[in-house]
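J.: Show me the folded form of this:
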Amino acid sequence: MNSVWQQLTLANLSVQQWSQSSYVHHIVGILRSWRRGSWLMRWAEPIAALLIALVFIMAPFVSTSLIGILLVACAGFWVLLTLSDEAEAGTGLTPIHLLVLLYWGIAVVATALSPVRTAALDGLIKLTLYLLLFVLMARVFRSPRLRSSVITAYLLVTAVVSVAGLRQWFFGADALATWVDTQSTLAGTTRVYSFLGNPNLLAGYLIPAAVLSAAAVFAWRNWLPKLLALTLWVVNSACLVLTFSRGGWIGFVVAGFAFLLLLIHWFSVHLPRFWRIWAVPVVLGISAALVVFAVSALPPLRDRVASIFVGRGDSSNNFRLNVWISVIEMIKDRPFLGIGPGNVAFNRVYPNYQQVGYNALSAYSVFLEILVETGAIGLLCFLWLLVTTLNVGWQRLQAFRKLRHREGFWLMAAVATLIGMLAHGMVDTVWYRPQVSTLWWMTMALITSYYIAAEPEFLPSEPIESPNPPKEDTKNGRSTIA
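T.: Modelled structure (predicted):
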């Protein structure tokens, strides 16, 4: 069974050997001599980190067109880095990269066979830019210093976004769309949207912020940064709750519980035997009780949560159910490779299936959207990618846990964020918007950056803080964690 799992998750795949036998291997490094003589390219990795940070700094405040320009810049710089790479081709590749490439290939075929090929090509270009951003981030994030800098930049920007959202709650804000059923008790409730213009989009944007700021409480050194991280967590979490986005709440709660479970697992080796057994039920029980108490004590929260379970009795639920019915009909007609990627292709095809009065810009479910765009083949590849990514995250976390290395907290946050964003994505597709989609690929890149090709030892790149360092292997003179 273990062997089957390793084959499924590509755990034993020699990526470097595969890359050396590919045609791509021959073009990597063709500009190597130019790079050696370039003064600017001495700072290639920090420049790449700056470009990535600019994407997250600008995303909440600018148009999607400008975000697209930044993505093009990131993609172009990755191409330049790859063509002038000093490292041996394939050393930065992982099984996650290969599955991302496979998914892109399926999207290319789906575009070629799409009934609206031109519209699908627009979606393919956007998907390609996101994936090139992913590979650039996965490369840059291998440096703990650059990784921490980009995360810090994102968290500081979320503070500005969240404070603006909280200001809307206290001073009021005009609803830019019909976000609440006019017949419900929440008709007059303010739903904050900050600079993003949509409360559901804001909630999706803040899920990674809430989890990463919680991780920063443990990962950042000294009390002042930890106090800043705690403040960021409170502000981001409060703003997310005040979006009154039910999908966002689901993602927030799922991500929070996942992070709690990983934290308990992390610290369990230092707990007495009793707490090793009972820590999970006690902590999760208390957390669940606090959530139930908050929902019960605050009428707006109670009414909004209750609306999740009333089925078609809520206008938003009814709208989504009708859209899902139409989307399923679309899937039935093109079950294997779908209609091609992107919302433009969806908007061209969906009117042929929609029920009267239920216009939609997307499938309102990530998994249905993938089925529509790339069919069952694309969905299977996406699920394979998720399983492999989570397996990489879990394996690396075990290594960090044994060494008690601070990087483990960022890895736990990335895994919990991925799970939370998927939970949100089950009932919405806001992470197809660039402000959120870039964060999804940042989460994937964080996990990928911790991958190290299968070796008996895993040695982190930063000093280890542990009162019980690993035992020394007297035969080869290095620490082991096997």
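
J.: C-alpha from now on. contacts and neighbour counts both.
T.: OK.

J.: now the longest helix along the chain: how far from the chain's centre is it?
T.: Counting residues, the longest helix found in the chain (DSSP state H) is helix 366-403. Distance of helix 366-403 from its chain centroid, counting by C-alpha atoms, centre = their mean, to the nearest Å, is 11 Å.

J.: what's the helix or strand for Trp5?
T.: helix 2-8 (DSSP states H and E).

J.: So for that helix, what gets flagged as buried?
T.: Residues of helix 2-8 include none that count as buried (16 or more other C-alpha atoms under 10 Å).

J.: before we move on, the earlier item: which secondary structure elements does the longest helix of the chain sit against?
T.: Applying 3 or more C-alpha pairs under 8 Å, 6 or more residues apart in numbering; DSSP states H and E, we find helix 366-403 packed against helix 95-112, helix 315-333, helix 407-425, helix 434-449.

J.: quick one more, to check against the first:
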Amino acid sequence: MELFKESIMYKLMSKIYCCLQYGYLNELCGRFSLRVKRIWLESATARVLSRQGRLAAGWTHSIAYRLLTVIFNAIPWFLRLIYEPLKGLWDSSLILRAIGYCGDSVPVLLSWFFLALLIIPQEYWNNAYSLAAMLLVFSVYNVSLVKDKSARIELKSVGVYAAAFAAFVLLFFVISTDRAASARFLLFHLTCMLAVLLIVNSVKSRKELIRIVDFSMAGLFISSVFAIGQRISGIEVNKIYVDISVNSNMPGRVFSFFQNPNSYAMLLVLLTPLAGALAVYGKGKKRFLYAVVFVVSAAALTMTYSRGAWAGFILGIFVFVLIMRPILAPAFVLIGVFILPILPDAIYNRMMTSFNEKDTSITSRKPVYKAVWKLISQNPFFGSGLGTDTIKSAIKRHDLYHSATPYIHAHSLYLELTAELGVFGLLAALGTIVSGIKNGLLTIFGKRGPKELQAVIAACIAALVGILLCSIMDYPWSFPRVMVVFWYVFALLIVSIKLAKENNG
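T.: Below is the predicted model of the structure:
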């Protein structure tokens, strides 16, 4: 060892290390970090984000908030009326005691649900399972509130924009031009609303939060390993998802348990940042397991050959770095530049086809966007009604779509929501996400809560920013399981902010 320390190689490596650690690169990164912070703090955007808007400030004092609080707490209130005169019988009932126990273990039930959501193959899955599970868990949670008179289902953390978005969903189901077609999509939204309410209200500690995340990480790992197994065993190129005329050297795209490679890629964009965040900022030996999940799921994402998801994932990780360690941002960019020339040909060529006008997966969307835009232009403030089927019927009725490729959906979250719910419905949806991101940034920059919670918040922000980028050219909610995971990540963001403010762990 001493001989090695005296060698020229050791001295050279030491100098390189010192240069990297204390030299120009470190100085450059430090200057960049300070410059970014200064620009951010002096920007108009930071000033807007640092103050609470009028709608958010007045939310808890509004009539709507009080009315919704009464509505959502009506079931526990009614059950308490029954419980008081029948207390002895209630407490001695094994069934009611079992239900009460399940209600006290809602985070555990939710953990198992999200694991099942991620690993059950699509051919065995029914979207009714999600709604049934949420209704069941919501019911037992209401029963668990009976004995504690002070317990309430609170809507403060969810926020005014989420309540407004839920109101738009209900309104445009009622006034839909095709209510029968909208009914199915109302159930999808109801599932997500219940999931958000349950996570935000039932998770009371950092331990419970990490348990839910751990189960979803287990599901992410299993689905990613299965996807990699598909690649190893060989998977046929599906011409529905690949234009082989411009992607001749590209292998089949993996989809794991989800049948659609694009939908699976969106799911990976939403969950993989959590694995990376906890690999760096988690506690104990589990950090290694999180790192394994991150690597495996990132590999699976690569094998989906989803260009939009790749872009969303890279942006998400960059956002995470900017939030948690801005000093590393220049290094992140440099690594990205140096990696490009050494990418496998199939991946590099797939990226380049994003700019190829001959790729039918891109050109086929132009008539879709044109048709949806024409529909929106007819009445931008009032949508046609809830659900992609309603928009499809409206476009057909007005004869707006002219292409040999069947119309499925708008291929853009923003266009789809505007067509369904109108401009104000879109603003309510974006306000929900942006307000969550804003509150998350304020929590992190205000140094509230332990680093682990801050990392979860940053990862959720990164995931949402990444998926919002993907949503420009795709519609992630077309696959209901991805829609549930989208709102699951949003709920994790909200409850993490709540716990960080309480500094509960």
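
J.: follow-up on the earlier one: for Ala53 of structure 1, find the nearest of the helices and strands packed on helix 366-403 of structure 1.
T.: helix 434-449 (10.8 Å; C-alpha to C-alpha).

J.: The helix or strand that the closest one is followed by corresponds to what range in structure 2?
T.: Proceeding N to C from helix 434-449 of structure 1, the next assigned helix or strand is strand 472-473, under DSSP H and E. On structure 2, no counterpart of strand 472-473 of structure 1 exists by TM-score structural alignment.

J.: Relative to structure 2, what is the average displacement of the helix or strand following the helix holding Trp5 of structure 1?
T.: Using DSSP H and E, the helix or strand that follows helix 2-8 of structure 1 towards the C-terminus is helix 15-20. Here helix 15-20 of structure 1, set against structure 2 after superposition, deviates by a mean of 6.3 Å using mean C-alpha distance after the TM-score superposition for structure 1.

J.: what does helix 15-20 of structure 1 rub up against?
T.: 25, 89-91, 93-95, 453 (C-alpha atoms under 8 Å, 6 or more residues apart in numbering).

J.: Next, please give the residue ranges for the strands of the stretch 201-350 of structure 1.
T.: Assigned by DSSP state E, counting those that start in this stretch, the stretch 201-350 of structure 1 shows no strands.

J.: Helices of that one, residue ranges please.
T.: Here the stretch 201-350 of structure 1 has its helices, by DSSP state H, counting those that start in this stretch, at 223-241, 246-267, 273-297, 299-306, 315-333, 343-349.

J.: what does the fourth one contact?
T.: By C-alpha under 8 Å, 6+ apart, the residues outside helix 299-306 of structure 1 that reach it are 185-186, 189, 244, 246, 294-296.

J.: what does stretch 165-178 of structure 2 give?
T.: Contacts for stretch 165-178 of structure 2 (C-alpha under 8 Å, 6+ apart): 179, 182-183, 186, 189, 193, 383-386, 390, 393-394, 420-421, 425, 428-429, 432.

J.: What's the ChimeraX syntax to select whichever of these are buried?
T.: Selecting only the buried entries of the contacts of stretch 165-178 of structure 2 in ChimeraX, with 16+ other C-alpha under 10 Å as the criterion:
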select :179,182,183,186,189,193,383,384,385,386,390,394,420,421,425,428,429,432
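
J.: And for the equivalent of Phe173 of structure 2 over in structure 1, the neighbour number?
T.: Here Phe173 of structure 2 is matched to Thr111 in structure 1, going by TM-score structural alignment. Other residues lying near Thr111 of structure 1 total 28 when counted by other C-alpha atoms under 10 Å.

J.: How many residues are close by Gly229 of structure 2?
T.: Neighbours of Gly229 of structure 2 (other C-alpha under 10 Å): 15.

J.: Let me know the secondary structure of the aligned residue in structure 1 for it.
T.: Aligned counterpart of Gly229 of structure 2 in structure 1: Arg167 (TM-score structural alignment). Here Arg167 of structure 1 is recorded as helix under DSSP: H, G, I helix; E, B strand; the rest coil.

J.: separation between the residue positioned nearest the centre of structure 2 and Leu209 of structure 2?
T.: By C-alpha atoms, centre = their mean, structure 2 has its centre lying nearest to Phe486, at 3.4 Å. Phe486 of structure 2 sits 17 Å away from Leu209 of structure 2, going by C-alpha to C-alpha, to the nearest Å.

J.: again, but for Phe424 of structure 2
T.: Taking C-alpha to C-alpha, one finds Phe424 of structure 2 at 33 Å from Leu209 of structure 2.

J.: neighbour-wise, which of these two wins?
T.: More neighbours surround Leu209 than the other of Phe424 of structure 2 and Leu209, with 24 against 18 (other C-alpha under 10 Å).

J.: quick one: contacts for the more buried one?
T.: By C-alpha under 8 Å, 6+ apart, the neighbours of Leu209 of structure 2 are 107, 203, 492, 496.

J.: quick one: which of those residues has the most company?
T.: That'd be Ser496 among the contacts of Leu209 of structure 2, by other C-alpha under 10 Å, with 32 neighbours.

J.: could you list every residue that touches it?
T.: Contacts of Ser496 of structure 2 were listed using C-alpha under 8 Å, 6+ apart, and they are 206, 209, 453-454, 456-457.

J.: what do we get in structure 1 for it?
T.: Per TM-score structural alignment, Ser496 of structure 2 is aligned with Tyr450.

J.: Which residue comes closest to Ala56 of structure 2 once chain neighbours are left out?
T.: Val160 (6.0 Å; C-alpha to C-alpha, 6 or more residues apart in numbering).

J.: any idea what the one you found aligns with in structure 1?
T.: Using TM-score structural alignment, Val160 of structure 2 sits opposite Leu98 in structure 1.

J.: From Ala11 of structure 1, how far out is Asn2 of structure 1?
T.: 11 Å.

J.: should've said Phe56 of structure 1
T.: Counting by C-alpha to C-alpha - Phe56 of structure 1 and Ala11 of structure 1 are separated by 32 Å.

J.: what's the closest of the contacts of Ser496 of structure 2 to Ser111 of structure 2?
T.: Comparing the contacts of Ser496 of structure 2 against Ser111 of structure 2 with C-alpha to C-alpha places Leu209 closest, at 9.5 Å.

J.: returning to what we had before: filter the contacts of Ser496 of structure 2 to the buried ones?
T.: Buried, going by 16+ other C-alpha under 10 Å: 206, 209, 453-454, 456-457, out of these.

J.: Cheers, nothing more for now.
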